[in-house]
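Peer 1: Return atomic coordinates for the entry below.
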Amino acid sequence: MTILITGARGKVGQAVLAGLHAAGHTVRAASAKPAELTVPAGVEVAELDLGRPETFAAALRGVRQVFLYPEPAGIHELIAEAEAAGVEHVVLLSSSSVLGPDPEQDALASHSLQVERALTASTLTSTFLRPDAFASNALGWAWFVGQAQPVQLAYPDADIAPIHPLDIADVAVAALTGDTLTGRSVTLTGAETLTFRDQLAVLADTVGREIPVERITRAEAEQQLGRFMPAVMVAALLDLWQAAEQQPAAIADTTETLLGRPARTFRQWAAENADAFTVQH
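Peer 2: You can find the predicted model right below:
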């Protein structure tokens, strides 16, 4: 039985692929640019370009399970091809943002929500993994830390429960290789809540020097973030962080509750990625 991994260039996708391959499963890695994939020896690669439905059939041939990234482009055609190919189960890397008050209008949630709804309307059995904030989001501060500049935040006391990307991958591997998660929708977090200020303190401890934190206005944050992402995405993020300053994050399912082993901590993620925060001379 072949398991297809879409988004195989992503951090989570790579880890899912590696975990399945190490356990002896037959895995096919898919990407719109398969020549750019780095995969273990013996792993098949396939082109799967959501903008080109003609690539779907070959990528799905012989596949019984799919690990899917939440891209709505071409999703209906992809589902139809998966049904025709005999795919039995899809594990979707969704987002906890779909549980928000108005996900249809939320730029963070809408992509995942569209894919969830398309899968729900299909004949495929689906498992939705809905992680909250990734620990790796802290890489957004790496340039400032590396330049020995203060990290400027509109909501430095936003309280979240960051999850290590490898924990998400481990849960996905379990969903693809067992039946305890089949058909479920699971919200995933880390095992501890940390404000952004707390996370930066952990990073400061890890790199052995102070990382100053400066509170800025929302308008200033909009201007800064707007250089890297659309305005609707900026507004959605800032709304999320503003709310997170008012209400502490809730701990949801973790690798402890789902897999019976402790969740990786943010401190562990920081130690593994300390080089990204090294001062650049």
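Peer 1: C-alpha from now on. contacts and neighbour counts both.
Peer 2: OK.
Peer 1: measure stretch 85-101 end to end?
Peer 2: 36 Å (Cα to Cα, to the nearest Å).
Peer 1: my bad, stretch 270-281
Peer 2: 21 Å.
Peer 1: Just the buried positions in it, please.
Peer 2: Across stretch 270-281, burial judged by 16 or more other Cα atoms under 10 Å covers 270, 273, 276, 277.
Peer 1: do the same with stretch 72-81
Peer 2: 72, 75, 76, 78, 79, 81.
Peer 1: looking at this, residue 129 is in a helix?
Peer 2: No - secondary structure of residue 129 (DSSP: H, G, I helix; E, B strand; the rest coil): strand, not part of a helix.
Peer 1: Give the burial count for residue 137, as a bare number.
Peer 2: Residue 137: 13 surrounding residues under other Cα atoms under 10 Å.
Peer 1: Okay, and the nearest residue to residue 14 once chain neighbours are set aside sits in which element?
Peer 2: Distance criterion Cα to Cα, 6 or more residues apart in numbering; nearest residue to residue 14, sequence neighbours excluded, is residue 8 at 5.3 Å. Under the criterion of DSSP states H and E, residue 8 resides outside all helices and strands.
Peer 1: for the one 5 residues further on, same thing?
Peer 2: With elements taken from DSSP H and E, the one containing residue 13 is helix 11-22.
Peer 1: tell me the angle the very next helix or strand once past that helix makes with helix 11-22.
Peer 2: Next along the chain after helix 11-22, taking DSSP H and E as the criterion, comes strand 26-31. With axes from the mean of the first three to the mean of the last three Cα atoms, to 10 degrees applied, the angle from strand 26-31 to helix 11-22 works out at 160 degrees.
Peer 1: what element comes up after strand 26-31 heading to the C-terminus?
Peer 2: Per DSSP H and E, the first helix or strand lying C-terminal to strand 26-31 is strand 44-47.
Peer 1: packing partners for that next one?
Peer 2: strand 26-31, helix 56-60 (3 or more Cα pairs under 8 Å, 6 or more residues apart in numbering; DSSP states H and E).
Peer 1: structure for this one too, so we can compare:
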Amino acid sequence: MILVTGATGNVGRNLVRELADAGEEVRALTREPATAGLSDGVDVVEGDLTRPATLPAALQGVDRVFLFPVHGPGALDGFLAAAEQAGVRHIVLLSSDSVTFSEPGWIGEQHLACERAVAGSAMSWAFVRPSLFMANDLGWARQIRRGAAVRGVYGDGGMAPVDERDIAAVAAHALTPSAGKTYELTGPQTLSQVDRVRIIGETLGVDTRFEEVPRGDVRRELLHRLPAPAADFLLDQLAASRTKPVQALPTVEKVTGRPARTYAQWVAHHAAAFGAEQGLPRGAASY
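Peer 2: Got it, this is the predicted structure:
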């Protein structure tokens, strides 16, 4: 049996679906089973990685785990001890490509701590290290629904965002027990924020535009949901991508045998979030 932690998150939800469709026996760990809304046939259990007492029951009969990262000193110790006790053989950790940077920064250091904890356990492991999630751009949805400009900084910096469904597909592959594999993955294109806002408009048939604003304005918004070191790291990476764009990697296609999903495909999948019916311009009729 495979246990998926963070099962209602951007990657976890897609991974649960991917594994269930492949006929795997899946257990999903979530704080709120009643509202999880996961695939039929999935064993949904209540639990929390930060509450070790909830873990033994969730790990019973499990031999493989998809592990969502929990940050902080010793944050994964309770889970790893419980997993070893339960006889888990293999762990796939959701990490970040920031661990590969010459200066990992605050975010990279948090993920490196998780990687070290998992690598130091008695279980085999694999690390999935995605670049920027396309799902992060759902933060623009409210502005686009209102017809307002998407406001941001360093709009011309080149990133290679990846579809969360492709991260899940690579994670599903990584759940085949192996010794110390790492998967660094991006989307198929290097795109700026200006490019991505344009593609949203072209895909959905709506008017969109990007408006450059001062770094301090964006930082203040980020601080509503991120610690200051994380906000500064993200802004520094965006700034760096203006002169050194992130290069797209072929990992998704090499692992899955199909091309990575494009940004336009991701937008169409999330059309409703941006105020349009899937595949239709906002306001168009559906028959």
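Peer 1: Any idea what the TM-score is?
Peer 2: Once superposed, the chains reach a TM-score of 0.92 (TM-score structural alignment, normalised by the length of the first structure), with 276 aligned residues with a Cα RMSD of 1.9 Å.
Peer 1: follow-up on the earlier one: for the residue nearest to residue 14 of the first structure, what are its contacts?
Peer 2: The contact partners of residue 8 of the first structure, taken as Cα atoms under 8 Å, 6 or more residues apart in numbering, are 14, 17, 29, 30, 31, 37.
Peer 1: Just name the closest of these to residue 23 of the first structure, please.
Peer 2: The nearest member of the contacts of residue 8 of the first structure to residue 23 of the first structure, counting by Cα to Cα, is residue 17 at 10.0 Å.
Peer 1: Quick check: the gap between the closest one and residue 164 of the first structure.
Peer 2: To residue 164 of the first structure, residue 17 of the first structure is 17 Å away according to Cα to Cα.
Peer 1: The buried residues of stretch 270-281 of the first structure in helices, which ones?
Peer 2: Members of those lying in helices (criterion: DSSP state H): residue 270.
Peer 1: Let's have the buried residues of stretch 270-281 of the first structure in JSON lines, adding distance to residue 88 of the first structure.
Peer 2: Below are those laid out as JSON lines (distance: Cα to Cα, whole Å):
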{"residue": "270", "distance to residue 88 of the first structure": "38"}
{"residue": "273", "distance to residue 88 of the first structure": "37"}
{"residue": "276", "distance to residue 88 of the first structure": "40"}
{"residue": "277", "distance to residue 88 of the first structure": "43"}
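Peer 1: For the closest residue to residue 109 of the second structure other than its chain neighbours, grab the count of nearby residues.
Peer 2: Once flanking residues are discounted, residue 109 of the second structure sits nearest to residue 99: 6.9 Å by Cα to Cα, 6+ apart. Using other Cα under 10 Å, residue 99 of the second structure has 19 neighbouring residues.
Peer 1: try residue 219 of the first structure
Peer 2: Neighbours around residue 219 of the first structure, by other Cα under 10 Å: 9.
Peer 1: What helix or strand is it located in?
Peer 2: Using DSSP H and E, residue 219 of the first structure maps to helix 218-225.
Peer 1: what stretch of the second structure does that helix fall on?
Peer 2: Aligned using TM-score structural alignment, helix 218-225 of the first structure spans residues 215-222 in the second structure.
Peer 1: Hmm, residue 280 of the first structure is touching residue 146, no?
Peer 2: Yes - counting by Cα atoms under 8 Å, residue 280 of the first structure does reach residue 146; the two are 5.3 Å apart.
Peer 1: Could you measure from residue 147 of the second structure over to residue 7 of the second structure?
Peer 2: Going from residue 147 of the second structure to residue 7 of the second structure by Cα to Cα gives 33 Å.
Peer 1: Equivalent analysis for residue 49 of the second structure, please.
Peer 2: Counting by Cα to Cα - residue 49 of the second structure and residue 7 of the second structure are separated by 12 Å.
Peer 1: post-alignment, the match of helix 218-225 of the first structure versus the first structure, mean distance?
Peer 2: For stretch 215-222 of the second structure, the mean distance to aligned residues of the first structure following superposition is 2.1 Å (mean Cα distance after the TM-score superposition for the first structure).
Peer 1: got the buried residues for that stretch?
Peer 2: Per 16+ other Cα under 10 Å, stretch 215-222 of the second structure contains these buried residues: 218, 219, 222.
Peer 1: and the top helix by length along the second structure, what does it pack onto?
Peer 2: Of all the segments of type helix in the second structure, defined by DSSP H, the longest one is helix 105-119. Helix 105-119 of the second structure sits against strand 90-94, strand 124-130, helix 228-240, with contacts defined as 3+ Cα pairs under 8 Å, 6+ apart.
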